[in-house]
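Q: This is the structure alone, sequence omitted:
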């Protein structure tokens, strides 16, 4: 008969705490430890969990890290990387479903929660465009471009053409600042105004441009910059 790993009892206790206490019952490293244990059942995963959280600056940075970065950590194999990415994907789908269930402008906090989980901790700059119908319901959430540590190009013509293709009544521009500081640059402000002006001619509203970073977010609409 196969010998049970020495930490079977410890994992059972973690599992019981999770069942009885819900999502806040486990510390971050315990949650990651248990998740990794499902992928690597015959290994003590606590040291690896702690190393991952240190490497990526916490659970948010860890779950949003790309697969290649995770695989470079000693002890991480394909199965354990997949376990972490599956957990992240499940969380994003839950948050995205909450956004899609109601008009976006009446559900702003849910939108911010989703966007922070999706974009705030990426190591490169990425641009998304959220397309809304006439009732401000989300009809498409698309990654438009990605670039470097400090720049991802936004092309006005591409944004507007895609909005026309989808029949969008309005759009929300979104991008992240890998530096962590969500303050808008002059280029961010200028491209937002260009997209808004081009959209206005065609009856496509730009509701906002949201910039995300590890330190928070900035709404150009709230700042009076649109």
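A: Everything's here; your move. Keep in mind that what you see is a predicted model, and the values were worked out from it rather than measured.
Q: can we go C-alpha only for contacts and neighbour counts from here?
A: Noted.
Q: how about the strands in the chain?
A: Here the chain has its strands, by DSSP state E, at 126-132, 138-146, 170-176, 205-213, 216-219.
Q: biggest helix in the chain by residues?
A: For the chain, the helix with the greatest residue count under DSSP state H is helix 78-100.
Q: What are the contacting residues of stretch 122-133?
A: 61, 64-65, 119, 138-154, 159, 163, 166-178 (CA atoms under 8 Å, 6 or more residues apart in numbering).
Q: Please repeat the previous calculation with a cut-off of 6 Å.
A: Residues outside stretch 122-133 that contact it (CA atoms under 6 Å, 6 or more residues apart in numbering): 138-149, 151-152, 168-178.
Q: So which of the strands of the chain is nearest residue 22?
A: strand 216-219 (26.7 Å; CA to CA).
Q: hold the first one in mind and look at this next one:
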């Protein structure tokens, strides 16, 4: 019993010191693993979360990657239960919703950096390829962002006719295409270029413009328009 109390006292003291450092210096005063550990305090009450926070960042590669990791991958980490995993995913969901609010009800071309930030948050950590389409109205405002394909680590099936059908349903005037490369390298492949051209050809008769196709890597994005491919 004495050992348990001593252990608890040490744990409480460590947590209090970390909280005090945050109060004094803010988030900039903490390393990534310490910031993650601070958050874990509220979810995991009587367990040393220092090692767990370090393990999470080591395993996934960074704090953003931890938040973007699939739920089932988080649950494979020793010490992460369902409650902690759900809370981590909820943080990511809040980040994505907050980023999406930055591009709602305003022309996307006037807030292009916000669009790229939103896409990186939404797709940057995905372990499988995911193809999304941002449907825009006549004023270039976002109507909806929809997943139009999900596949393997290097391929997501995409159906241009389905994108065209959805554009008609939404009365969209233009679209932004986006997908991720789980390899981390956002360089467009020949298949990416060919698929973009197929989608352009499917939407052209409907007078729906493809503004750009953004490929999201682990750290950066690439624009097919910037490459002169649109």
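A: Good, I have the coordinates. It should be emphasised that the depicted structure is a prediction, and the values quoted were computed from it without experimental measurement.
Q: Buried ones among the contacts of stretch 122-133 of the first structure?
A: 138, 140, 144, 146, 151-152, 168-178 (16 or more other CA atoms under 10 Å).
Q: Can you tell me the centre-most residue of the first structure?
A: Centroid check for the first structure by CA atoms, centre = their mean gives residue 118 as the closest residue, at 1.0 Å.
Q: Which residue in the second structure aligns with that one?
A: Counting by TM-score structural alignment, residue 118 of the first structure lines up with residue 122 in the second structure.
Q: Please apply the same query to residue 219 of the first structure.
A: In the second structure, residue 219 of the first structure lands on residue 223 (TM-score structural alignment).
Q: Now for its match, how many residues are close by?
A: For residue 223 of the second structure, the neighbour count with other CA atoms under 10 Å is 20.
Q: Please apply the same query to residue 132 of the first structure.
A: 25.
Q: how far away is it from residue 195 of the first structure?
A: 15 Å (CA to CA, to the nearest Å).
Q: now swap in residue 13 of the first structure and tell me
A: Taken as CA to CA, the span from residue 13 of the first structure to residue 195 of the first structure is 54 Å.
Q: Please identify which of the two sits among more neighbours.
A: Neighbour count, other CA under 10 Å: between residue 13 of the first structure and residue 195, residue 195 has more, with 22 against 12.
Q: how distant is the biggest helix by length in the second structure from the center of its chain?
A: What stands out as the longest helix in the second structure, according to DSSP H, is helix 2-25. Here helix 2-25 of the second structure shows a centroid-to-chain-centroid distance of 32 Å under the convention CA atoms, centre = their mean, to the nearest Å.
Q: now do stretch 38-47 of the second structure
A: Per CA atoms, centre = their mean, the centroid offset for stretch 38-47 of the second structure relative to its chain is 24 Å.
Q: Quick check: buried residues in that stretch?
A: Across stretch 38-47 of the second structure, burial judged by 16+ other CA under 10 Å covers 38-41, 43-44.
Q: Over to stretch 27-35 of the first structure?
A: Buried, per 16+ other CA under 10 Å, within stretch 27-35 of the first structure: 29-35.
Q: and if you look at stretch 151-170 of the first structure?
A: For stretch 151-170 of the first structure, a neighbour-count test (16+ other CA under 10 Å) marks 151-152, 154, 156, 159-160, 163, 168-170 as buried.
Q: before we move on, what about stretch 181-190 of the second structure?
A: For stretch 181-190 of the second structure, by 16+ other CA under 10 Å, it's 181-182, 184-188.
Q: List the contacts of residue 178 of the second structure.
A: 131-132, 213-215.
Q: Could you check how far it is from residue 29 of the second structure?
A: 35 Å.
Q: ok, now residue 10 of the second structure?
A: As for residue 10 of the second structure, its distance to residue 29 of the second structure is 22 Å (criterion: CA to CA).
Q: now do residue 227 of the second structure
A: For residue 227 of the second structure, the distance to residue 29 of the second structure - CA to CA - is 40 Å.
Q: what's the answer for residue 185 of the second structure, then?
A: From residue 185 of the second structure over to residue 29 of the second structure (counting by CA to CA), the distance is 31 Å.
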